[in-house]
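[1] this one's sequence-less:
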């Protein structure tokens, strides 16, 4: 007669592992393996310990040995494939990890951990649509889906899909209406979607419920600025910067609103500090913001130099060098880079440019051609049509 219940000898060991008692778990797993060499669940347990200790290569080898054993039930085999997939992912083998985790999902489609891990693999592979779908399935399988939906909302927001982000964050807020952090996430998504009125209400509520953080205040300050509440925006962003003094993003936000209220010296000093301290995008944004101040004050030499930072912000790249203004016989491509109004304004500089170099002009519309100054047509090549973003070279 078969027993009604079977005893799992690894259960006490996994219980130790789940509460962080790695030494106790290891002792129990080793004791099982001493009596039953090659016991697959104990090998899997040792693999989990190896992963917890950052020894992912060892984990991969141990799970491989475990999976060679016969008679493993689908649910246990699925858990082994999750461990294998996460270890492979940590070792940089994203495609192999995806394959292992896909097996886990097939074996145990009701296990949210399998879908969550598969989502991680898709993220590393850059397959963001599939990553979001995996996380959606994870959330649907969980009793408390707040963490996963928060992550899913963040992915939607990063990808510019603000409506979907708002939908995910609303579900979290509905589940946790007193959670300030959840409200802060919803407010940020509403701001991204230009729903400024509701965003402000939600962010103020988030602050009341304990999420008065630099991040929340930065979002609130930007919302207030969008609503034209400039004095309130100044105060809010100043508080945010006090909470996180070295955050270049918040400093840029504050500097921008200081410009709007005419406090140009303070704004310029703030941008200057960011340029010295920060690197890459925030420094480029601060330099561009400062350029608008300098150009507005007629400080053209400095202003135009700083204005070149737009190339970083707009992602403008070119395989050929920018023209330095020198004379010569090599032609220079002059490309419309910004709006029609700017292009009309800068047509007047073509006369001087044509004196120095032959020009190849690329205009979006034929109307611009009619506004061109009188130029030596032998030194001009005019092309029309849709332009790719390029620099003057």
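    Looks like it arrived, so ask away. The shown structure was predicted, so the numbers you read here are calculated from the model rather than taken from an experiment.
[2] From now on I want contacts and neighbour counts done on CA atoms only, so please keep to that.
    Noted.
[3] Let me know whether residue 248 touches residue 282 as I believe.
    Yes: with contact defined as C-alpha atoms under 8 Å, residue 248 reaches residue 282; the gap is 5.9 Å.
[4] Who has more neighbours out of the two?
    residue 248 (24 against 21; other C-alpha atoms under 10 Å).
[5] residues in contact with the more buried one?
    274, 278, 282, 283 (C-alpha atoms under 8 Å, 6 or more residues apart in numbering).
[6] ok, which pair from those residues is furthest apart?
    274 and 282 (7.4 Å; C-alpha to C-alpha).
[7] shared neighbours of the two, anything?
    Common contacts of residue 274 and residue 282, defined by C-alpha under 8 Å, 6+ apart, comprise 248, 252.
[8] before we move on, back to that, give me the common contacts of residue 248 and residue 282.
    Shared contacts of residue 248 and residue 282, defined by C-alpha under 8 Å, 6+ apart, comprise residue 274.
[9] about what we covered before: tell me which of the contacts of residue 248 fall in helices.
    274, 282, 283 (DSSP state H).
[10] what about residue 212, which helix or strand?
    Of the helices and strands defined by DSSP states H and E, none includes residue 212.
[11] same thing with residue 360?
    strand 359-363.
[12] Run through who's touching that strand.
    Around strand 359-363, the neighbours that count as contacts under C-alpha under 8 Å, 6+ apart are 331-336, 353, 369, 379-385, 387.
[13] run the last query once more with 7 Å
    Contacts with strand 359-363, where a contact means C-alpha atoms under 7 Å, 6 or more residues apart in numbering, come from 331-336, 379-385.
[14] In addition, the following structure is provided for comparison:
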């Protein structure tokens, strides 16, 4: 995510909780397990049922159905290893026993042995080609292996066999969403809802897909339906708060996060999402405090275990050695590494562990700061702090942000790039129009639309690291040099940035880099921007050399680009 947007991941849960990638929303995924064979008396406690089946096996040790039933009871008791052993005995007695293979696969999934589970489901299907449940469960295992295309195919076969298969529609929707195919995902959730309209989790999942499509009003309607069906469902209130935030309905969003926390006071995802809203609104005191909740979310953001005390500003660090470690994206680290100088002023010896691509650049921070490589032994230290916790540790408010430029470009690399660019005859403008290619990225602008800025009286240089073939062709036709192919790391990007008269960027790491270097930079922001850009201002307290150009309506890049065009024209006259 560009600039490492700190937001909580869409969570898909079933009988056990499943946690996909870092984003904002929580969802519910029902992982269908083959219904266990009924015990001798279905009203019996599981322990009694198990005992009865074991007695039955003692009386008739060649009865495969008894081993199968015993295995299913063991699954319900979460004794998965014993269950697998029982299913193996059933299969040994009846090698074509498809339900036993299927239930064995479920037990293997519970133990996170997903490759073995897929193989076991394949055996179930080999003996029963029309086994819809095995195809669906196989899809679940493939999804857990991030083999989403294969999972989608497996769910499709289950649905072909059982057109009303709610779980398969829902779980296929989750895989489609993971691939960024949000329209198809939404359709699958709607198909699941048609089969099971009173299931709150399905409406929640549909809401998540609609958020990814930017259909926030429709998403809120889905979440409201889920809440009506299940009023004590904290995930939905949290997701609803995120959708409301995207519509800038901030008071309602805060209320929705509050309802999630009233139902689940230790709901760290909701606390974290609430933090993002507080920070966006400039409420830094409570925002930084709540932001620490990211460390306790299911994604475990910035919660590395170093075996040393965590420092959050409560103790004197004079004479101490502190390790500062990176988290989230490149932009986050570039933005917050400014606090390293405050650690030095407080009398600490600083060890800094940035991402590999930032390592060379970060050596410009301070000659006395020890930049640690990931593949080396970390020297002894007394305390540690994540780089994104430093604003909290220093009790930062808008008026106390350390805002002077704090990174410099390597002089030799600057000279090298100056030679590559040749004699300057026009104002030079570096451009970045897209961030990381994660699904639902509303910060990026299509190059076909962005190209309207390419005024021939200016020299434009692409600072993108990677471009598609189509983008490369468009840049060539527009006479724009693409420099990213020659970037080894961010120290090259920095060297080129300082040779620009202006950088124009969407919200991505290069915007932070230009600001940290003190290079004039115009940042183009979407309607509901990331928290660090605050609201209703065209400057940034984080970067004095930065101007902000905001969308005036959801998805309205045209008005943003029109304003930038006019400003460029004025710059030419100046």
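    Nice, thanks for sending it over. Since the model is a prediction, treat every value here as computed from it, not as a measurement.
[15] Can you give me the TM-score here?
    TM-score for the superposed chains, counting by TM-score structural alignment, normalised by the length of the first structure: 0.73, backed by 336 aligned residues with a C-alpha RMSD of 3.4 Å.
[16] Selection in ChimeraX covering whichever of the contacts of strand 359-363 of the first structure are buried, please.
    Per 16 or more other C-alpha atoms under 10 Å, the buried members of those correspond to this ChimeraX selection:
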select :331,332,333,334,335,336,380,383
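[17] okay if I get the contacts of strand 359-363 of the first structure as JSON lines plus distance to residue 24 of the first structure?
    Below are the contacts of strand 359-363 of the first structure laid out as JSON lines (distance: C-alpha to C-alpha, whole Å):
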{"residue": "331", "distance to residue 24 of the first structure": "75"}
{"residue": "332", "distance to residue 24 of the first structure": "73"}
{"residue": "333", "distance to residue 24 of the first structure": "71"}
{"residue": "334", "distance to residue 24 of the first structure": "71"}
{"residue": "335", "distance to residue 24 of the first structure": "69"}
{"residue": "336", "distance to residue 24 of the first structure": "69"}
{"residue": "379", "distance to residue 24 of the first structure": "83"}
{"residue": "380", "distance to residue 24 of the first structure": "81"}
{"residue": "381", "distance to residue 24 of the first structure": "79"}
{"residue": "382", "distance to residue 24 of the first structure": "78"}
{"residue": "383", "distance to residue 24 of the first structure": "75"}
{"residue": "384", "distance to residue 24 of the first structure": "74"}
{"residue": "385", "distance to residue 24 of the first structure": "72"}
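[18] one step back: average gap between the strand holding residue 360 of the first structure and the second structure?
    Superposed on the second structure, strand 359-363 of the first structure shows a mean distance of 1.5 Å to its aligned residues (mean C-alpha distance after the TM-score superposition for the first structure).
[19] The second structure: strands as residue ranges?
    Shown for the second structure, the strands assigned by DSSP state E span residues 12-13, 17-18, 321-325, 349-353, 370-371, 383-386, 428-432, 459-462, 481-482, 502-506, 521-525, 539-540, 543-550.
[20] Looking at these, which is nearest to residue 108 of the second structure?
    strand 17-18 (15.4 Å).
[21] The closest one - contacts with which helices or strands?
    Counting contacts by 3 or more C-alpha pairs under 7 Å, 6 or more residues apart in numbering; DSSP states H and E, strand 17-18 of the second structure packs against no other helix or strand.
[22] Tell me where the longest helix sits in the second structure.
    Per DSSP H, the second structure has its longest helix at helix 557-573.
[23] now that helix against strand 502-506, angle please.
    180 degrees (axes from the mean of the first three to the mean of the last three C-alpha atoms, to 10 degrees).
[24] Tell me the gap between helix 557-573 of the second structure and the middle of its chain.
    Put simply, helix 557-573 of the second structure sits 33 Å off its chain's centre (C-alpha atoms, centre = their mean, to the nearest Å).
[25] now for that helix, which elements pack on it?
    Right, helix 557-573 of the second structure is packed against no helix or strand by 3+ C-alpha pairs under 7 Å, 6+ apart.
[26] Going by neighbour count, list what's buried in it.
    With burial defined by 16+ other C-alpha under 10 Å, the residues of helix 557-573 of the second structure counted as buried are 557, 560, 561, 564, 565, 568.
[27] what would the residues you listed look like in CSV with distance to residue 230 of the second structure?
    As requested, the buried residues of helix 557-573 of the second structure are exported to CSV (distance: C-alpha to C-alpha, whole Å):
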residue, distance to residue 230 of the second structure
557, 38
560, 41
561, 44
564, 47
565, 50
568, 53
